[in-house]
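# sequence plus the predicted model coming up.
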Amino acid sequence: MTATTPLPAARPLRCWVPRGVYAPQTDTRLLGRAMCREPITERTDVLELGTGSGVLAMEAARLGGRVTAVDISWRAVAVTRINALLNRLNVRVRHGDLATAVPGRRFDLVIANPPYVPAPGAAPTRGRARAWDAGADGRLLIDRICDTAPRVLRPTGTLLIVHSHLCGVGATLTRLTEAGLRAQVVDRARLPFGQVLRSRLDWLRERGLTAEGTTEELVVIRAEPA
C-alpha cells in the first residue's frame, strides 16, 4: 500500500509499506517529533537503526541531514530505497545488524525504533513479527543499542530511542547511564493495547509486565555523552 505519513513537516511524505515491513505508527510519530526538535542541518550526520519503511530517515534527510539508514531486513532496505526515490531524498541505506553495518563511523544523531514487544519464546529471525517481538523482556535490541551508542556517537552527539514501558523505562535509563551517557525521558504517549499485545495479555499478566490495565505508555529517551 501507499500511505501518507504525517510527521512534523509542511508536506506529508509518500511512504510505500508492503506486507512484512513495519508500518509507521504512534511510536514512529512520537520519535519523529522528538527528532524534529534536534538541530539537524546539512552538516549533521544521522544514523537510523532499524529503519523499516524509511520514513524517519527520509524526514531527517528532508531537514537537511546526511542520513544513513540500516536494517537487517533486505525487504526493508529495498523499501527504504524505493521510498527515498519516490520522495527525491538522498538516504544511504545499508543492510546489516544495527551499527555493525557502519563499522568505525560516528554520528551526530542516532535514532532507533527497535522491536520492543515482550514475547514468549525465542525472538523470530524472519517474518512480520521480527519487526516488533524482542524476547521475553522486550529488551533484546534495546540493550544492544544502549551498549553500542557510545561507540557510534560523536562527543556532542545525541541518541533518541523509543519503546514501551512494558520493557522497562528505568532499565534503559540505567543502562545508558552505565554506558557513560546522560539520559532522560523527553516524550510520552499513552495508547490502548494493539492486536499483538491483546493476543498475549494473559502471558503478560503472568509475567507481571502488566496488571489489570490494557494500555501502554510509549516513551522517547534522549541520551548524550556525559
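Yep, that arrived.
# use CA for all of it now, contacts and neighbours both
OK.
# now the helices: where do they sit in the chain?
Using DSSP state H, the helices of the chain run over 26-36, 55-62, 74-86, 142-152, 169-178, 195-199, 201-206.
# residues touching the spatially most central residue of the chain, list them.
For the chain, the residue whose C-alpha lies nearest the mean C-alpha position (Cα atoms, centre = their mean) is residue 113; its distance is 1.0 Å. Residue 113 sits next to 27-28, 31, 49-51, 161-163 when contact means Cα atoms under 8 Å, 6 or more residues apart in numbering.
# one more pass at 6 Å, please.
The neighbourhood of residue 113, defined by Cα atoms under 6 Å, 6 or more residues apart in numbering, consists of 161-162.
# how close does it sit to residue 13?
Noted for residue 113: a distance of 18 Å to residue 13, by Cα to Cα, to the nearest Å.
# just residue 4 next, same as before
Using Cα to Cα, one gets 6 Å for the distance from residue 4 to residue 13.
# which residues are contacting stretch 56-65?
Residues lying outside stretch 56-65 but in contact with it, judged by Cα under 6 Å, 6+ apart, are 40-42, 44, 67.
# and these, which of them are buried?
With neighbours counted using 16 or more other Cα atoms under 10 Å, those contain these buried positions: 40, 44, 67.
# one more to weigh against that first structure:
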Amino acid sequence: MVLPGVYAPQEDTALLAGVLSGESLPAGAAVLDVGTGTGALALAAAVRGARVTAVDVSWRAVWAARLNAARAGLRVRVLHGNLFTPVHGATFDLVLANPPYVPSPAGGRRPRGAARAWDAGHDGRMVLDRICREAPGLLRPGGVLLLVQSGLSDPGRTVALLQEAGLKASVVRRRRIAFGPVVRGRERWLRQRGLLALAEDEEELVVVRAELPV
C-alpha cells in the first residue's frame, strides 16, 4: 500500500531487492532498512526471518511501512528519524539503503515534502556521502551494506569512500532504465551540467555492495 506523498517502489527498489534475494543472511540476522518508504525492502528481509528495523524521515512513510508490515503479518520495527540517528549505537548484519540520489537544481537547499525521497543536492550526493561516512560504523564484522543509486551521482565515489573506510566494496548489479518523471523534468539541466550525454536517453542504476571484513 502506498500512501499519498510516500515514494512508491520502482525500478531501483526492484534492483536492490534482487541483490538482497541472493545475499546470504545468518539465522536471525539484524537488518536495517534506511529510507524505507513503503517498507518493501524491509518486508523482503523480514520474510527471510531477519529481525528488521526500518527508518524513514517521513511520518507518512513510517505509517505506510507499519501498515504494510501488519497487513503482511510480519514483525518490522519502524522508526521515525533522519537516516541512522534513531539507531545510534546499534550494529547490524545487513544495512539496506535506497537513498535520494538525483542531482537537483535546488542545490544545497534541503528538499521538502515528497521531494525528500529523490532530491539530493547539485551532485546527488547529499545523503550518499553521509551513508558512506556513517554506515561502516553500523556493520558487525562480516556485515554488508547494499546501496542502490543512479549513475548520475558518481557510483565510483561511493565505492572509493567505502573502500577508504576499510570495507570491501564494488558495484555488483547494473540496469539501464528509461528516464522517470524526475529525471525527465530536469533533463535539460542535467545535460547542461554534463551529467547526461547529449545522445543519452536512459539512466543507469547500480547496486553497491560493501562488506566489513571479519
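Arrived safely. This one's a predicted model, so the numbers in the text were calculated from it and none came from an experiment.
# TM-score for these two?
TM-score for the superposed chains, counting by TM-score structural alignment, normalised by the length of structure 2: 0.96, backed by 211 aligned residues with a Cα RMSD of 1.1 Å.
# between residue 4 and residue 13 of structure 1, which has more neighbouring residues?
Each of residue 4 of structure 1 and residue 13 has its neighbours counted (other Cα atoms under 10 Å); residue 13 has more, 21 against 13.
# ok, residue 153 of structure 1 touching residue 107?
Yes - in this structure, residue 153 of structure 1 sits in contact with residue 107. The criterion is Cα atoms under 6 Å, and the distance is 5.1 Å.
# could I get the full set of strands for structure 2?
Using DSSP state E, the strands of structure 2 run over 30-34, 51-56, 76-80, 92-97, 139-150, 168-178, 202-211.
# which parts of stretch 33-51 of structure 1 are buried?
33-36, 40, 44-51.
# over to stretch 75-82 of structure 2?
Taking 16+ other Cα under 10 Å as the neighbour-count basis, stretch 75-82 of structure 2 is seen to contain the buried residues 75-81.
# the residue lying closest to residue 116 of structure 2 once chain neighbours are set aside: what's it in contact with?
When the adjacent residues along the chain are set aside, residue 116 of structure 2 lies closest to residue 100, with 6.8 Å between them (Cα to Cα, 6 or more residues apart in numbering). Neighbouring residues of residue 100 of structure 2 by Cα under 6 Å, 6+ apart: 117-120.
# with respect to residue 178 of structure 2, which of the residues you listed is nearest?
residue 118 (16.3 Å; Cα to Cα).
# aligned partner of that closest one in structure 1?
With TM-score structural alignment as the criterion, the equivalent of residue 118 of structure 2 in structure 1 is residue 132.
# got it, and residue 5 of structure 2?
In structure 1, the residue paired with residue 5 of structure 2 according to TM-score structural alignment is residue 20.
# that match contacts residue 128, doesn't it?
Yes - A contact is recorded between residue 20 of structure 1 and residue 128 when judged using Cα under 6 Å, the distance being 4.8 Å.
# so for these two, which sits in the more crowded spot?
For residue 20 of structure 1 versus residue 128, the count of surrounding residues by other Cα under 10 Å is larger for residue 20: 16 against 13.
# rewinding a little: which of the helices of structure 1 sits closest to residue 124 of structure 1?
Using Cα to Cα as the criterion, the shortest distance between residue 124 of structure 1 and those is 14.4 Å, found for helix 195-199.
# quick one on the thing from earlier: list the contacts for the match of residue 5 of structure 2?
With contacts taken as Cα under 6 Å, 6+ apart, residue 20 of structure 1 has the following neighbours: residue 128.
# what's in contact with stretch 173-193 of structure 1?
146, 214-226.
# weed out the non-buried ones from those residues.
Of the contacts of stretch 173-193 of structure 1, these count as buried by 16+ other Cα under 10 Å: 146, 216, 218-225.
# mind putting those residues into JSON lines with distance to residue 198 of structure 1?
Shown next, in JSON lines, are those (distance: Cα to Cα, whole Å):
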{"residue": "146", "distance to residue 198 of structure 1": "28"}
{"residue": "216", "distance to residue 198 of structure 1": "11"}
{"residue": "218", "distance to residue 198 of structure 1": "16"}
{"residue": "219", "distance to residue 198 of structure 1": "20"}
{"residue": "220", "distance to residue 198 of structure 1": "23"}
{"residue": "221", "distance to residue 198 of structure 1": "25"}
{"residue": "222", "distance to residue 198 of structure 1": "29"}
{"residue": "223", "distance to residue 198 of structure 1": "31"}
{"residue": "224", "distance to residue 198 of structure 1": "35"}
{"residue": "225", "distance to residue 198 of structure 1": "38"}
